[in-house]
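1. requesting a structural model of the entry that follows:
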Amino acid sequence: MSVDVRDLGGRPVIIGGGIAGLMTALHLAPEPVLLVSRSELGADASSAWAQGGLAASLGDDDEPALHLSDTLAAGDGLCAAQAARRIVNAAPDAIEDLARLGVRFDRTPTGAFRLGLEAAHSRRRIVHAGGDGSGREVMRGLVAAVRSTPAIAVVDGIEARRLTVEDGRITGVLANGSKGPVFLATGRVVLATGGIGGLFHDTTNPLGSWGQGLALAARAGATFADLEFIQFHPTALDGLDRPMSLISEAVRGEGATIIDETGRRFLDGVQGAELAPRDIVARAVWRHLADNHRVFLDVREKPGATFAQHFPMIAAACRKAGIDPARDPIPIRPAQHYHMGGVAVDMAGRTSVPGLWACGEVASTGLHGANRLASNSLTEAAVCARWVADSVAGSLDSGRKQAVALDLPAPNPGSVRPLLSRALGVTRDGERLKEAARALLLLQQQQGPASDPAAVGLMIAVGALLRQESRGAHFRTDFPSRAAVASRSQITLNAAIAAARELASSRALESIL
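-> Sure, this is the predicted structure:
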């Protein structure tokens, strides 16, 4: 196999072109950096799809301590309090950084940030850009800033397939592009690859985001945290399109209600009702659907006539589906939306593998705990990118120069998707998790197109099996109670494989007996 070897002269490589990757690159400048994206910069990033905006204590009635309190409450006892405190304290400055980089945030006539309200926030603290097009506008501003920064070299159309490791340290990135395999020699790699939506049938994220960064880190031997915690957004547009259109929580923040086909507002008995934490609302909607009801978001009275003006992207998605929100309730169902778990990192974004950092959704800082507070994710990416950049800039390169060749098939999560959709949805139980783990182990071992997606799914399934309680977004019907003591989980791919092999052996023994 002919491999194109690129000696980068010690420059770091950032894998991923969303907010986390772009801001890390910008903060590293003027140090030269290579940014690798599998598609045109910004074209396939989950960041661009974000509607809700960024959370920061910018209002006169707000302060970081209140933001922290809301974050810890939503995280259901599993947030890393020190990390959460540091991130929310830095959030206002990160918003100002984005504004200086050219992001056009929504403002009041006096020039102040226009602040919105979302579920589980005690204050209006959500900064939007272009109404419900916040992610798109933030990405527009950052892409323009990156394109105009000479120190940042962008290579799109290349997909990272493996990280090479020698003596426990990162030495390079093996990628594949239109001209075949390419080896990027570097001892400094930042993962900023986003989430795992492509592992689920019902998702609000790009189907191409199936956990590539998690697979890269897993094969390199990294440690992961809290992989079992997956957030399902309660209000995805219930139609035929996949991925599904998100109906932002901000719509409920402006007064929209959730009803069934009879017009009954069935969340009346839930504390916080439509603005309860996402896991609570998602389970309530899921159960109502399971009881053969249909569920709708009703915007006819609130926001009412101003709906299309404030939420143009959502209004357009409704029109495409043949729905007029001014007259018709919007059909909804929960869909996979965000992954709280990820590669375990410290506050500088360092993973357990020297030379490897992670930032954004692929990382687990401990901010989100068991259930992410609305709009904290883009804030986390924007805040942590600076700390990751500082750490990378202060480290030494140890990349190798010789070629590394691996014949790796293009990954395809198609056969993994039904397994995770069935076993790792809004509600879970041990038997389905065991079945999924056994099937995922076989797929992971086959070294085919499903191998890497199956490796990611296997770690998630084993993590969910080991957490024998219900907490935040992780709800076990066979363990419906919350454990008295909260503890964050940790796992590696090798540990997940060993656990799944035990399950497979126990089933074989049961069949013999």
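
2. C-alpha only now, for contacts and for neighbours.
-> Will do.

3. just the helices from the stretch 401-513 of the chain, written as ranges.
-> 417-423, 430-445, 451-466, 493-512 (DSSP state H, counting those that start in this stretch).

4. ugh, wrong one, I meant the stretch 151-300 of the chain
-> 212-219, 249-253, 278-290.

5. closest one to Trp49 among the ones you listed?
-> Among these, the nearest to Trp49 by Cα to Cα is helix 249-253 (13.8 Å).

6. burial of Ser209, as a residue count?
-> Neighbour count of Ser209, defined by other Cα atoms under 10 Å: 19.

7. ok, it touching Gly197?
-> Yes - at 5.8 Å, Ser209 counts as touching Gly197 under the criterion of Cα atoms under 8 Å.

8. so Asp7 touches Val173, yeah?
-> No - under the criterion of Cα under 8 Å, Asp7 is not in contact with Val173, lying 11.2 Å apart.

9. here is a second sequence; please produce its structure as well for comparison:
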Amino acid sequence: MVHVVVVGSGVAGLTTALDLVSRPGVEVTLVAKARLDQSNTAVAQGGIAVVTSPEDTVASHVADTLAAGAGLCAQDAVEVLCGHGPSAVATLIRRGVPFDRVGGRIALGLEAAHSHQRILHSGGDATGAAIATALIGHLATSGITIRENTTVVDIVLEGGRARGVRLLDGEELPADAVVLATGGAGQLFPCTTNPAVATADGVAIALRAGAVVADLEFVQFHPTSLATPGNHLVSEAVRGEGAVLVDEAGHRFMTDLHPDAELAPRDVVARGIAERMRAQGGTPVRLDATALGARFLAERFPTIDAVVRSQGLDWSRDPIAVTPAAHYAMGGVRTDLSGRTSVPGLYAVGEVACTGLHGANRLASNSLLEGAVYGTRVADAILSRPFGAHADFDDSWGAPLGLDVRAGDEAFGRTDLQQLMWDAAGLARDRAGLEEAAAVLAGWAPPAPIDAKSAEDANLWWVARAVVASALAREESRGGHFRRDVPEAAPGPVRHSTLTAVHHA
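-> Okay, here's the model as predicted:
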């Protein structure tokens, strides 16, 4: 009997767990920090990108993903995603995901940097919730052991191999393999579209276990979140349907900055908005969806429509104020194409992982697909060699930078850390700001994990240090990483960044 602990309940963790438990001789424990339905997946709006129409091709999806990734994508990872996407979506449909249809055929939307309409959605703008609901619905009869409201603090290591997880209360859950599917790191920043649970836990846990992490400097800031408390996401699909961005004078400024205007890659649009906000004294720009009409907005984007109207706004009549917000981490725990990390027995999948798939900038709506495609690959890899060392782990990205994780003695608050990261490692960075942030972080002491929040704050400290170090090391601008002091991409071969924690006795 093989026992696997899966940490996380988004599409990546749920797919991995369900695929594992469907095989004979496998026991699975699924651990969720909060409720099962509290994840980035559950709040994902736009949809899932996949080739389903005869007018589209896998080669086109690959090309679009590579172009958005600004030269840093690992092509083999992209080809796996796009090539296996149709079968992964077919499995989601078999598991009960009700994708929207028009005239009996699956409806297809368009989002930025896609050359074809290939975005499947459910409930208009509730795609992630539909996927989470369908997959969670299978758990009751699956035989999977569920541990909700349970905080994992560390990997249990024996002889350098992952042999389980340690919980906040000291309990250990033994396992033959551990899968991190903990999602993103949006709570590193004060403005984020991510839910409160996205506190970078998996990357921090992996760093403490000695795993290699990669490309952490690449953070995607979604161009359009409501410029109100909570930064509710206004999906890119709204711009795909024809909404435009205007400044305080009513000028459609993105046409001046990129041939694709509002549908340029996300980093381009986000920086364009930030620069225009700076030019107009910090006033948010506005998203003008008035041409779409009240009925269309309510039917196509019911979730966003309800949120907008709950704040006393009528976006069918007036443009709404929007601002960029931290949305997605392209980097994460370094894995191969089967989710293997550099620590034997430890796997990572979904946003917490870094295969090189997204490069320097994720293509819209590839993230849900990643969880579905790579969740199955992780399950296959665990069952093909559950006990052996990761002898075929690909370390071709080079020797990792060593991160000195000695701590200072100054206590800090989460809001202090978030503001520091926003100012120094947000949409635009420079050496002076990053060096100052590194010094401040080194003087802080991560709190002892006595409750869930303190455990999260410690994880945020660990990953903030790694993000800043990675951003300092990349002396160029590329995709989601923009350096004011070196605003151009470096010439020559493009390299990934890798990093490990250096522990001191």
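
10. now for Asp7 and Val173 of the first structure: what residues contact both?
-> Taking Cα atoms under 8 Å, 6 or more residues apart in numbering as the criterion, Asp7 of the first structure and Val173 both touch 184-186.

11. please tabulate the residues you listed in TSV and include distance to Gly472 of the first structure and neighbour count as additional columns.
-> Formatted as TSV, those follow (distance: Cα to Cα, whole Å; neighbours: other Cα atoms under 10 Å):
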residue	distance to Gly472 of the first structure	neighbour count
Leu184	40	28
Ala185	41	29
Thr186	39	26
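
12. point out the most buried one among the helices of the stretch 401-513 of the first structure.
-> Comparing the helices of the stretch 401-513 of the first structure by mean neighbour count (mean count of other Cα atoms under 10 Å), helix 451-466 comes out on top with a mean of 26.

13. quick revisit: do you know which of the helices of the stretch 151-300 of the first structure lies nearest Gln445 of the first structure?
-> Per Cα to Cα, nearest to Gln445 of the first structure of the helices of the stretch 151-300 of the first structure: helix 212-219, 12.7 Å.

14. residue range for that closest one in the second structure?
-> Under TM-score structural alignment, helix 212-219 of the first structure corresponds to residues 201-208 of the second structure.

15. what's the average distance of the matching stretch to the first structure?
-> Here the mean offset of stretch 201-208 of the second structure against the first structure after fitting is 0.4 Å, by mean Cα distance after the TM-score superposition for the first structure.

16. and that stretch, how far out from the chain middle?
-> Taking Cα atoms, centre = their mean, to the nearest Å, the mean C-alpha location of stretch 201-208 of the second structure is offset from the chain mean by 15 Å.

17. same question, stretch 248-257 of the second structure
-> Worked out by Cα atoms, centre = their mean, stretch 248-257 of the second structure lies 29 Å from the chain centre.

18. what comes into contact with that stretch?
-> Around stretch 248-257 of the second structure, the neighbours that count as contacts under Cα under 8 Å, 6+ apart are 244-247, 261-262, 269, 272, 280, 283, 285-286.

19. can you give me the buried ones in that stretch?
-> Buried residues in stretch 248-257 of the second structure, counting neighbours by 16 or more other Cα atoms under 10 Å, are found at 252-254.

20. mind putting those residues in TSV, distance to Pro319 of the second structure included?
-> Output for those, formatted as TSV (distance: Cα to Cα, whole Å):
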residue	distance to Pro319 of the second structure
Arg252	12
Phe253	14
Met254	16
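
21. nearest to Thr91 of the second structure among those residues?
-> Met254 (38.6 Å).

22. what residue of the first structure takes the place of that closest one?
-> Using TM-score structural alignment, the equivalent of Met254 of the second structure in the first structure is Leu267.
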